[in-house]
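Colleague: sequence and predicted structure are below.
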Amino acid sequence: MSSTAVIVQPRLGLEDPHDCTDANDMLAVFDALFDGLVRYGPEGGYIPALARSWEVSADAKSWTFRLKEGLTFHDGSPCDAEAVCLSLRRMARPDKGYTLGAPGVWNQYLGDAVIEARDRLTVSIRLAKPIADLLDILVYGYVVSPQALDRYDAGDTSHPVGTGPYRLVSHESGAALHLRRFDDWHGGAPANAALTFRLEKDGDVRLAMLLDGRAQVANSLDFRTSRALEAADATRAVSLVPVAIIYLFNAFRGPLADARVRQAFNLAIDRQRLVDEVVHGAARPLQGFVSPVHFGSAPTQDNRPDLQGARRLLAEAGHADGLTIAVDCPNRLPDEAEALTAALAGQLAEIGVTLEVFRHEDREAYAHGVRLKQVRDMCVFDSSPLSTFRILAEKIDHRSRGSWWLGYHNAGVEALLDKGRATIADRERAGIYRAAFRALQADPPWLYLYNPLRVTGLSGRWPDWTMRRDGVLDVTNLPDFHAGGANP
């Protein structure tokens, strides 16, 4: 067997690490090549990456990070505080953080911050507004060698130079990336000396490659056909994806500007039935605006529909005789969008609601339309990332007028957000977000549906292996595929 571990996934490329993405396959590549100041911890929270320690002021406005000694980039140059600051300032530019037509994702948090090196190993970030959850942002603050920044600004992303656990050796025009373990990485040496990320869009082919030994890791496998792994010398790992599949409600105008109608829709839905019918069990019902693995989430156990309560709310809102809702629906992302909308129509019909569906073939143009608030009554969408604070700040707070905000306003939730962003004690802040979670169950901005389940296959039997909680493949956590093929 080759000493290289091959990872097959449906999306692959070399992109600018200072642009914003929630695509788990792209983040896996970024995490292999680059570091931020912190990384996601395997049990939750954050662990040191380039930073060995950090402190935050009582007002959550001043953060100090102390770097590890002896950090180096893949090109051999030192990674010091000034190099870190250069990348963070670049990340904070208004032209960076671009995702699906929404530029400046990071600029809204760091654009007015003072980011400076106090000395060779100390990074200072002074914010204009408190952000107790700044680590939610800095986990994506990938640090690039200063010598590579001009190439990135010129649009050349083909020569990434980071400090990550692996360095790029070569690539095949987006079809494959060949990586070698970086011996000077600051963390413990990853188990596999070399990695190849290979693009394979067909899920059946990814499964076949894993089964016949051409790959050691296959991501995003079909929930049903991947059961073949259980009878083979392989591992089928099922993980919850913290991305929420939802419908955005247009709260600017129309029936869904009324909180009673929004609540009625959420009460009427049998989420488990949708999961079973539309994605064949490959999801978990969603009970609020964030997933159960989000910080401060407070899901309940009872997720049964309440048709009587839904009809009562519709009647109170003046729709006792029913109403028609215009729905915008893309053809992908999520891929089941059309089937989901059809199934949803059947369920809402039980409370007298008819859906008039408008289909969109161009997914990127569709996202632009949502960003520009060109939405009918509601639209199929998703919500990420793994940050309760960011979702509240970017999508629910009416003061931000965010890209995916559609007119919703709840002053009580905004007051909780303001309190949370200035509360540095984790336990107290989690309680604040739990209160926001419950408030957004009573007055929902979206139709909450489900969190997908992702299947990842590994060659060999590794019963203790789990996906990281953000749904991103952590290559430093992969087993040694060439040392026996099973946990000891």
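Modeller: In hand now; what should we look at?
Colleague: C-alpha from now on. contacts and neighbour counts both.
Modeller: Will do.
Colleague: any idea which element the nearest residue to residue 283 once chain neighbours are set aside lies in?
Modeller: Residue nearest to residue 283 in three dimensions, not counting chain neighbours: residue 452, with 4.0 Å by Cα to Cα, 6 or more residues apart in numbering. Here residue 452 is covered by strand 446-459, with elements defined by DSSP states H and E.
Colleague: please compare the first structure with the one that follows:
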Amino acid sequence: MTTASPPALTIAQEKVDFFPANRVTDDRSILTLKALVMEPLCMWRDGRIFPALFARWECDAQGTVWHFHLRPDAVFHDGHRCTAMDVVAFIDAICTSVDMFGMKWSYARYFADVHFDALSDDTLRVTTARPMGDLPEIFTEFYLSRQDAHARAVIGTGRYRVTQFTPGVSATLHPAVVGTEPELTFFAVPKAEDRLERLRTGRIDLACQMDCLEDVSDLTPDVQWLGATHCLSVMAYLNCSRGLFRSAEARLAANLAIDNAALCREIYDGLAIPAATIVSPYHNGFAEAGITPLPYDPDAARALLAPLGFTGEVVLRTPTFMPEHAPKIAGFIKRALEDLGLDVRIDTATDRPGYAREIGNKAMGDIAIFDSSPHSTFRVLNDKISRESHGVWWQGFDDDAVETLIARANETIDPTARAAAYGACLAHLREAPPWLYLAHPKTLVATRPGLHGIGLDHKGILHLEPEHRT
């Protein structure tokens, strides 16, 4: 007797694409597709690491030789067995990859003194020059795939296989095991308002990335709403190399001047939580840090600024999007700093890729609104905070104490001890902020009434539960 497949679902999201295999992304639309069709080497869940394509792993007592073992039943949808050589080839390609703005990812720097060897079909050996406890977490960003006949990286080992794909337009996915899950059709609908209209008129079952609505208060009861706080940080870089914010006191003062709770209410309509440090509550080490957001205390901020005698102009740069509502956030920051007596000028950039390249090249003015998307505490510290790493997003922050704390955490192998070590980093950075801590927005999905079994994780990825939806 044949079991009937669950009814098909039609989903609208901002983008429909898979990207080349060597292009890592943090885009929620693309990660949703990748997570259905492919599998990461290891699985991240709220700062903890679990098996995925790698079923298990171990390292030696020195923490410099690792062995990762592939799940024995890992087979791509075209019948090709997933092997350790596939992993080596993927990592080699990743080390030359670029992000959506054409800027090189940091993996080549992470792996500069790391060697990858396929000891057998099932076992990968990784040898590092120094202990590297975060290796499994880095692997959570790597989704293995193979190319189809059109050189598109759409063949994975996951729950779904791709049966139709028109880049930038649509994709149809069928369950890898027939009859177990519904057929899924994704459509690219760039504007959140258009996605919501399609849902309200019955043309789709789900509308994703609805936190991108211009008016986030438009959460009407005629559809179901599902939300999860994102691990992404909306923040503003402070120029630690020159100007007012070379001063640690000025950086702390700027943070005390921002009423983050009011920002979350007024700009996000309550659909965000205030930030307390450089990462979210779902990152490794946050719980161990035992911290809360800095208080709103403009009087203390004025007291910190007064001895500095600063009389110049503060240039506040902002894009028009990424993060969402960036111009409104810029206006909020401007008003808060002007209340301290500072002269603030907003410089709006309309070319978002160009803006990212300028910030990466340190052309940031005094303050630059941005977002921090890695779900890895290691990556945020390495790419954006550490003077020793001097990553592309580092803006001149120089703190001897935090360098010691980062090195200690990086080289700690035991997961519990490493989380505590990262907690010490995060607690220190709460008191000595390198940038403006603003908010962690919610990811929103809207569905037709009565649809169940839909989930969101803290990376903003849509998940379908194994049990069927009505």
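Modeller: Perfect, thanks for sending it. Note that this is a predicted model, so its numbers are computed, not measured.
Colleague: and the TM-score between these chains?
Modeller: A TM-score of 0.91 describes the superposed chains when it is computed by TM-score structural alignment, normalised by the length of structure 2; 461 aligned residues with a Cα RMSD of 2.4 Å.
Colleague: about what we covered before: pull up the aligned stretch in structure 2 for the strand holding residue 452 of structure 1.
Modeller: Using TM-score structural alignment, the residues of structure 2 aligned to strand 446-459 of structure 1 are 435-448.
Colleague: can you tell me what residue 24 of structure 2 aligns to in structure 1?
Modeller: Aligning on TM-score structural alignment places residue 24 of structure 2 opposite residue 20 in structure 1.
Colleague: thought residue 98 was touching its match, still the case?
Modeller: Yes: at 5.5 Å, residue 20 of structure 1 and residue 98 qualify as touching, with contact defined as Cα atoms under 8 Å.
Colleague: have a look at the two and say which one is more surrounded.
Modeller: Between residue 20 of structure 1 and residue 98, counted using other Cα atoms under 10 Å, the more crowded position is residue 20 (22 against 17).
Colleague: which one is the more buried one nearest to, not counting chain neighbours?
Modeller: Leaving aside its chain neighbours, residue 20 of structure 1 sits nearest to residue 97 (4.5 Å; criterion: Cα to Cα, 6+ apart).
Colleague: before we move on, back to that, identify the contacts common to residue 20 and residue 98 of structure 1.
Modeller: Common neighbours of residue 20 of structure 1 and residue 98 (criterion: Cα atoms under 8 Å, 6 or more residues apart in numbering): residue 105.
Colleague: burial count for residue 401 of structure 2?
Modeller: The number of residues packed near residue 401 of structure 2 is 11, by other Cα under 10 Å.
Colleague: in which helix or strand would I find it?
Modeller: helix 400-410.
Colleague: with structure 1 overlaid, how far apart is that helix on average?
Modeller: For helix 400-410 of structure 2, the mean deviation from structure 1 after alignment is 0.9 Å (mean Cα distance after the TM-score superposition for structure 1).
Colleague: tell me what that helix is packed against?
Modeller: Using 3 or more Cα pairs under 8 Å, 6 or more residues apart in numbering; DSSP states H and E, the elements in contact with helix 400-410 of structure 2 are helix 415-431.
Colleague: quick check: buried residues in the helix it packs on?
Modeller: Of the residues in helix 415-431 of structure 2, those buried by neighbour count under the rule 16 or more other Cα atoms under 10 Å are 415, 418-430.
Colleague: how about JSON lines for those, with distance to residue 359 of structure 2 added?
Modeller: Written out in JSON lines, the entries for those read as follows (distance: Cα to Cα, whole Å):
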{"residue": "415", "distance to residue 359 of structure 2": "33"}
{"residue": "418", "distance to residue 359 of structure 2": "31"}
{"residue": "419", "distance to residue 359 of structure 2": "30"}
{"residue": "420", "distance to residue 359 of structure 2": "32"}
{"residue": "421", "distance to residue 359 of structure 2": "29"}
{"residue": "422", "distance to residue 359 of structure 2": "26"}
{"residue": "423", "distance to residue 359 of structure 2": "28"}
{"residue": "424", "distance to residue 359 of structure 2": "28"}
{"residue": "425", "distance to residue 359 of structure 2": "24"}
{"residue": "426", "distance to residue 359 of structure 2": "23"}
{"residue": "427", "distance to residue 359 of structure 2": "26"}
{"residue": "428", "distance to residue 359 of structure 2": "25"}
{"residue": "429", "distance to residue 359 of structure 2": "21"}
{"residue": "430", "distance to residue 359 of structure 2": "23"}
